[in-house]
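# Just a sequence and a predicted model for now, questions to come.
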Amino acid sequence: MDIERFGGPTVRFEYGGLIFVTDPTFDDPGEYPIGARVLVKLTPPLAPPPDRADVVLLSHDQHPDNLDRAGRAFLARATHVLTTPVAAARLGAGARGLEPWASADVGGVSVTAVPAQHGPDGTEHLTGPVTGFVLTAPASPGVYVSGDNASLDVVRAVAERFPGLGVAVLFGGAARTPLLGEANLTLDAAGLVAAADILGVGEVHAVHVDGWAHFTEGPAEVRAAFAAAGRPDPLGVQRGGHRG
């Protein structure tokens, strides 16, 4: 699956004849407050926002490294925005919230919301709800988009519900903030490899591993972990600076 990368968690890809965009973030580098904390964006987006999207897969809206100001404006260019129920309520018209394991049919593609755990067990009240997604369509391999997830048990649950997936878009970066100290809010590089093994997928695209100061691992760690496991580079050959 050919994907266009914009940095951070944001990619564009085509599946089942539809254009999907994940967690749109297109703001410039700078400081982005979140409650009493500040997240620091280090690099600009790799490309301007797309002209449109059929579907935005929004894992959550409460953190600016997953939905920033320009990303919020981009939602108006999408025909469908699928996210968590609480995010949909905050975003208003045009956003649809899906409970875990609920599905929506969009243009012949079935989009199922799957669990995601944005930190260690018992921390959702601090980080807020997050969702992942599984896409299925006739005669096409299934696609898993993890969202911000730090739990391999969650990955196992997805693999049990959806055996035989073909592609995984996995959010990594081993994100950490003062909110949870040394605990990872997303998978580290070793966890990305383990997730790929659990899912049994041959094609992995790692995202959410660059562009922000609170990501404690970057592309180098991810590439090294996949190389050590004998797996292809999940960041791909960068064509034109932003394709994977």
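Great, that's in hand.
# can we go C-alpha only for contacts and neighbour counts from here?
OK.
# ok, which stretches of this structure are helices?
Along the chain, counting by DSSP state H, helices occupy 69-74, 85-91, 124-127, 152-161, 189-199, 219-228.
# Save those as a markdown table, and put in distance to S140 and mean neighbour count too.
Formatted as a markdown table, the helices of the chain follow (distance: least, Cα to Cα, whole Å; neighbours: other Cα atoms under 10 Å):
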| stretch | distance to S140 | mean neighbour count |
| --- | --- | --- |
| helix 69-74 | 28 | 16 |
| helix 85-91 | 28 | 17 |
| helix 124-127 | 33 | 12 |
| helix 152-161 | 17 | 16 |
| helix 189-199 | 16 | 20 |
| helix 219-228 | 25 | 17 |
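# nearest spatial neighbour of the residue nearest the centre of the chain, skipping sequence neighbours?
A centroid search over the chain (Cα atoms, centre = their mean) returns G147, at 3.6 Å, as the residue closest to the centre. What sits nearest to G147 in space, not counting adjacent residues and going by Cα to Cα, 6 or more residues apart in numbering, is G132, at 4.7 Å.
# Relative to R223, how far out is that neighbour?
According to Cα to Cα, to the nearest Å, G132 stands 23 Å off from R223.
# can you tell me how far the residue nearest to L152 when sequence neighbours are not counted sits from R77?
Of all residues not flanking L152 in the chain, A195 sits nearest, at 6.4 Å (Cα to Cα, 6+ apart). According to Cα to Cα, A195 stands 32 Å off from R77.
# and here's the other structure:
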Amino acid sequence: MLPTITTIGGPTALLELGGLRILTDPTFDPPGDHPVGPLTLTKTIGPALSHADVGRVDLVLLSHDQHPDNLDRLGRRMMSAAPLTLSTPEAAERTGVTPMRPWQHHDVGRVRVTAVPALHGPPGCEPIVGQVTGFVLTGDGLPTVYISGDNASLECVELIAERFPAVDVALLFGGAVRTPMIDERLTLNAADMVIAARLLKARYVVPLHVEGWTHFTENQADVHAAFSEAGLGHLLVSPTPGRPAPLVPVR
């Protein structure tokens, strides 16, 4: 049975799968400035749902905790109310969540969560940007779901595709993020999202992390244009933010 997905804004989505309500990278603050060391990141679009609107959450999948466009003040409050949050070892040291290293798995009800590699920028960027992780969700009778997190590496996607050769739903974080600290892309751009979809043999692609912040250099329109040009526009699922979108079989 395919999941139901509600996009909320930025990297935040509610995934209903295997009887669980799973939240990705909680961001619920209103628009405004967020200092990050010497930088200030500016949020331009608020969430489609408040943390109160979302209601019960069984599991939070946090790609990383160190950047406010993936975890903000109200997101931390939402995360603290959830019974389980899985993230990186660095995030666990700072926040007390449950740590996972690449290829480790954690079973939650019917759903097996496997942490998968991700790189938040070019090789060697980790001392500046920190650890980040992606996730793959599997289970008996359930679709395979990939959540990329803030990954910029197609090499990581290739490794994931080798272990999980048939991905039903890919939640790809894009936006082609750039900041003055690293003048290279810190997340996938639209063209790389197309390549990732092909590598994963994805049946559906849900673009996340493509709107709402001034340091994102691409948006939903760029993603749709790239997939359309590649003849893969039929793969895209872009639900109206805040409205649950059940996925239906396409083949």
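Received it, and whenever you're ready, just let me know what you need. From a predicted model like this one, the values you see are computed outputs, not experimental measurements.
# rewinding a little: what's the separation between the alignment partner in the second structure of the residue nearest to G147 of the first structure and P246 of the second structure?
Counting by TM-score structural alignment, G132 of the first structure lines up with G134 in the second structure. Distance of G134 of the second structure to P246 of the second structure, given as Cα to Cα: 23 Å.
# now P31 of the second structure
28 Å.
# what does P38 of the second structure give?
Using Cα to Cα, P38 of the second structure is found at 42 Å from P246 of the second structure.
# the more surrounded of the two?
More neighbours surround P246 than the other of P38 of the second structure and P246, with 13 against 7 (other Cα atoms under 10 Å).
# Run a quick check on the more buried one versus L14, I expect a contact.
No - if you go by Cα atoms under 8 Å, P246 of the second structure and L14 don't touch, sitting 11.6 Å apart.
# what sits in contact with each of those two?
Each of I5 lies in contact with both P246 of the second structure and L14 under the rule Cα atoms under 8 Å, 6 or more residues apart in numbering.
# And for the closest residue to D107 of the second structure other than its chain neighbours, the neighbour number?
Counting by Cα to Cα, 6+ apart, D107 of the second structure lies nearest to V113, which is 6.1 Å off, once chain neighbours are set aside. Per other Cα under 10 Å, the neighbour tally for V113 of the second structure reads 22.
# thinking again about what came up before, now for the match of G132 of the first structure, how many residues are close by?
28.
# quick one: it and P117 of the second structure, what's the gap?
Per Cα to Cα, G134 of the second structure is found 6 Å from P117 of the second structure.
# now do V206 of the second structure
If you go by Cα to Cα, the gap between V206 of the second structure and P117 of the second structure works out to 19 Å.
# hey, where'd the strands end up in the first structure?
3-7, 10-15, 18-22, 30-34, 37-41, 53-57, 78-83, 95-97, 103-106, 109-116, 130-137, 140-145, 167-171, 203-207 (DSSP state E).
# Now do the same for the residue nearest to the centre of the first structure: its match in the second structure.
Checking TM-score structural alignment: G147 of the first structure goes with G149.
# I'd guessed L186 of the second structure sits against G174; true?
No - here L186 of the second structure lies out of contact with G174, judged by Cα under 8 Å, at a distance of 9.1 Å.
# neighbour-wise, which of the two wins?
Each of L186 of the second structure and G174 has its neighbours counted (other Cα under 10 Å); G174 has more, 33 against 24.
# Apart from its neighbours in sequence, what residue is nearest the aligned partner of the more buried one in the first structure?
In the first structure, the residue matched to G174 of the second structure (TM-score structural alignment) is G172. Spatially, and ignoring its direct neighbours in sequence, G172 of the first structure is nearest to L187 (4.7 Å; Cα to Cα, 6+ apart).
# and the one you found, what is it in contact with?
Contacts of L187 of the first structure (Cα under 8 Å, 6+ apart): N149, A150, S151, F171, G172, G173, A174, A175.
# and the gap between the residue nearest to G147 of the first structure and D65 of the first structure?
Distance from G132 of the first structure to D65 of the first structure, by Cα to Cα: 16 Å.
# With A175 of the first structure instead?
A175 of the first structure is 11 Å from D65 of the first structure, by Cα to Cα.
# what does I19 of the first structure give?
Taking Cα to Cα, one finds I19 of the first structure at 22 Å from D65 of the first structure.
# again, but for P219 of the first structure
17 Å.
# can you pull the contacts of the closest residue in space to V194 of the second structure that isn't next to it in sequence?
Of all residues not flanking V194 of the second structure in the chain, F227 sits nearest, at 6.1 Å (Cα to Cα, 6+ apart). By Cα under 8 Å, 6+ apart, F227 of the second structure lies in contact with A190, A191, V194, G233, L236.
# Kindly report the same for V111 of the first structure.
Counting by Cα under 8 Å, 6+ apart, V111 of the first structure has contacts S103, A104, D105, F133, V134, L135, T136.
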